[in-house]
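[1] after the sequence you'll find the predicted model.
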Amino acid sequence: MPHPALPALAQASQDLLAAVRRDAPLVQCLTNFVSMNYAANALLAVGASPAMVHAEQEAPEFARISGAVVVNIGTLSAPWLESMLLTAASAGQAGTPWVLDPVAHHATAFRRGAIQRLMDLRPAIVRGNASEIIALAGGQSAGKGVDSRDAVAQAEQSATDIAASRQTVVAVTGEVDFVTDGKRSVRIIGGSPLMPRVTATGCALTAVVGAFAAVSRGDAYTAAVGALSCFSIAGERAGALAEGPGSFAWRFLDALAGLEHDCLTRASPLR
């Protein structure tokens, strides 16, 4: 069922944006080569502090001083997987929230095995596209590589099942986003059709989800909703001015940085 108090949820999300800007939480990202620069810039734009620390020799230790950890398997390799597993375990031991982006996890046997091992380490939030979430729940998706070929609405039950069975929050992103903790759920409208045409936009969103989780005091549901709401509003604003994907990329960073103190309550994208 939808969350019964959308204005309160919008206000809580707004409060988290203010907390990110006030506290500049340190967000450790074990992310893919394609997304590092854009994800770091998105974190800076929203007010957080990025740290692209992924080496096995230091990443687990670094997780203990981070506000949140983000694990993205986009350009997965055996050494990176080992570091991700050790870092996620370290984050869990330290009480540091960590966010998982299961990029194309259903594409190969190596990825399928990796994602199950990571899921067993209990991420606070899982953020993926519809095809990734359907496959993660054991369903048959139409996804091809990193691209989603399924509608978000088709993934809502899969997301709810994962959230309930794994005791996590699942955020499914697409034309209309969907966030659930297995009991509550909400949809988020907005964004721009140009967003899927800029590489690493989704990866950057996962990083920003980490920033919100870092200041959420254990409320992973509101953290996911707040981050996705910011992306929705910024995407809509950037898309209205952009001439194409190139100009959208930098306009989107500017739009994130320019979000007003009351943007999420004045024009809430929650439904």
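    Now that the structure is in, tell me what you want to look at. Small disclaimer: the values here were computed from a predicted structure and weren't measured. Numbering: from 1, shown residues only.
[2] contacts and neighbour counts: CA atoms only from here.
    Noted.
[3] quick one: the strands in the stretch 101-250 of the chain, in order.
    Secondary structure of the stretch 101-250 of the chain (DSSP state E, counting those that start in this stretch): strands at 125-129, 169-173, 177-180, 185-188.
[4] most tightly packed of those?
    Counting by mean count of other Cα atoms under 10 Å, strand 169-173 has the highest mean neighbour count of those, with a mean of 29.
[5] so which elements touch it?
    strand 125-129, helix 130-136, helix 152-166, strand 177-180, helix 220-241 (3 or more Cα pairs under 8 Å, 6 or more residues apart in numbering; DSSP states H and E).
[6] and the comparison structure, right after this:
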Amino acid sequence: MSSARSALSAAAPLVHCLTNTVVQTLTANALLAVGAAPAMVDEPLEAEGFAAVASAVLVNLGTVHERTAQAMRVAVRGATAAGTPWVLDPVAVGGLAFRTELAAELLGSRPAVVRGNASEVLVLAGAGSGGRGVDSTATADDALDAAIALAGRTGGVVAVSGEVDVVTDGSRTVRVGGGSPLLTRTTGAGCALGALVAAYVAVTGDPLTGAVAAHAHVALAAEAAAAVGPGPGTFAPLWLDALDGVRDLSAAQVTA
């Protein structure tokens, strides 16, 4: 994992983001801060072709509607055909039928990484009914068995966000601690994390290593930002600065 940060800086991967309209700016700026290149191409007539030439694709269901759902379908098709890794962030699945059904459909195309909170992962694994909107009502460890089962179904990695993040490929499980509670009070921090997972997977070639590196990077930056920004209003821009400043992931609280 120590080489992942330098690989990201050197490669500057192009990450195609079909994501939450509320957080597009933060997601784009987070990618720029770590040295990646963002693109928000959500037109169905363009999404398939763009996914095929991008380094990685993020599919985030935060504010999905019919047109963007179709763009997501064709982007996943283009990514799959081109061998482009893609990340599924199943925001708020469980309580709303449209996004839950779409997430289940997309899951059949075997994302490299599923990244969500514990309640979302439990829903995708068929072991829960969902949380409270975007908020989880379960812990990451509550969803560990479901994450392992889900990884087995997709052949990829499942990353569960929580006080301590849990990342598994079904046989290997890694925990990433640290970070700051202020991340949960910053709109779009989790969505930006999904984009960083895509960027790191693109440059590492290993979904588990990439997902762990992204979580470690976000946690280290959050710790640095929280040390000087005591509230959510000051934390968010300081977090972007800190994402840029992280050069070494070895200090992260990573345990296998």
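    Nice, thanks for sending it over. Values in this document were obtained by computation on a predicted structure and should not be read as measured data.
[7] let's have the helices and strands packed on strand 169-173 of structure 1 in a markdown table, adding distance to residue 15 of structure 1.
    Converted to a markdown table, these look like this (distance: least, Cα to Cα, whole Å):
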| stretch | distance to residue 15 of structure 1 |
| --- | --- |
| strand 125-129 | 19 |
| helix 130-136 | 28 |
| helix 152-166 | 24 |
| strand 177-180 | 18 |
| helix 220-241 | 9 |
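[8] quick one: map residue 216 of structure 1 onto structure 2.
    By TM-score structural alignment, residue 216 of structure 1 lines up with residue 204 in structure 2.
[9] quick check: its match touching residue 6?
    No. At 10.3 Å, residue 204 of structure 2 does not count as touching residue 6 under the criterion of Cα atoms under 8 Å.
[10] the more surrounded of the two?
    Set residue 204 of structure 2 next to residue 6 and count neighbours by other Cα atoms under 10 Å: residue 204 wins out with 19 against 15.
[11] and that one, how far from residue 176 of structure 2?
    Shown here: residue 204 of structure 2 relative to residue 176 of structure 2, a distance of 18 Å by Cα to Cα, to the nearest Å.
[12] got a list of what the residue most central in space within structure 2 touches?
    Geometric centre of structure 2, nearest residue: residue 194, 1.7 Å, by Cα atoms, centre = their mean. Neighbour list for residue 194 of structure 2: 58, 60, 87, 88, 89, 115 [criterion: Cα atoms under 8 Å, 6 or more residues apart in numbering].
[13] hang on, the third one in a helix?
    When you say that, I think you mean residue 87 of structure 2. No. Using DSSP: H, G, I helix; E, B strand; the rest coil, the assignment for residue 87 of structure 2 is strand, not a helix.
[14] quick one: what's aligned to it in structure 1?
    When structure 1 is aligned by TM-score structural alignment, the residue opposite residue 87 of structure 2 is residue 99.
[15] what number of residues lie near its match?
    By the criterion of other Cα under 10 Å, residue 99 of structure 1 has 30 neighbours.
[16] roughly how far does it sit from residue 207 of structure 1?
    Applying Cα to Cα, the value for residue 99 of structure 1 to residue 207 of structure 1 is 8 Å.
[17] contact partners for residue 241 of structure 1?
    Residues near residue 241 of structure 1 by Cα under 8 Å, 6+ apart: 248, 251.
[18] corresponding residue for it in structure 2?
    By TM-score structural alignment, residue 241 of structure 1 lines up with residue 228.
[19] name the SS class of residue 252 of structure 1, please.
    Residue 252 of structure 1 ends up helix, using three-state DSSP.
[20] what do we get in structure 2 for it?
    Mapped onto structure 2 by TM-score structural alignment, residue 252 of structure 1 lines up with residue 239.
[21] on that earlier part again, looking at the strands of the stretch 101-250 of structure 1, which is closest to residue 201 of structure 1?
    Residue 201 of structure 1 sits nearest to strand 169-173 of all the strands of the stretch 101-250 of structure 1, at 11.0 Å, using Cα to Cα.
[22] the closest one maps to which residues in structure 2?
    Using TM-score structural alignment, the residues of structure 2 aligned to strand 169-173 of structure 1 are 157-161.
[23] got a list of contacts for stretch 129-149 of structure 1?
    Here stretch 129-149 of structure 1 makes contact (Cα under 8 Å, 6+ apart) with 102-107, 150-152, 154-155, 158-159, 161-162, 172-174.
[24] try it again with 10 Å
    Residues outside stretch 129-149 of structure 1 that contact it (Cα atoms under 10 Å, 6 or more residues apart in numbering) are 74, 101-108, 112, 115-116, 119, 126-128, 150-163, 165, 170-174, 177-178, 196, 202.
[25] thanks a lot, catch you later.
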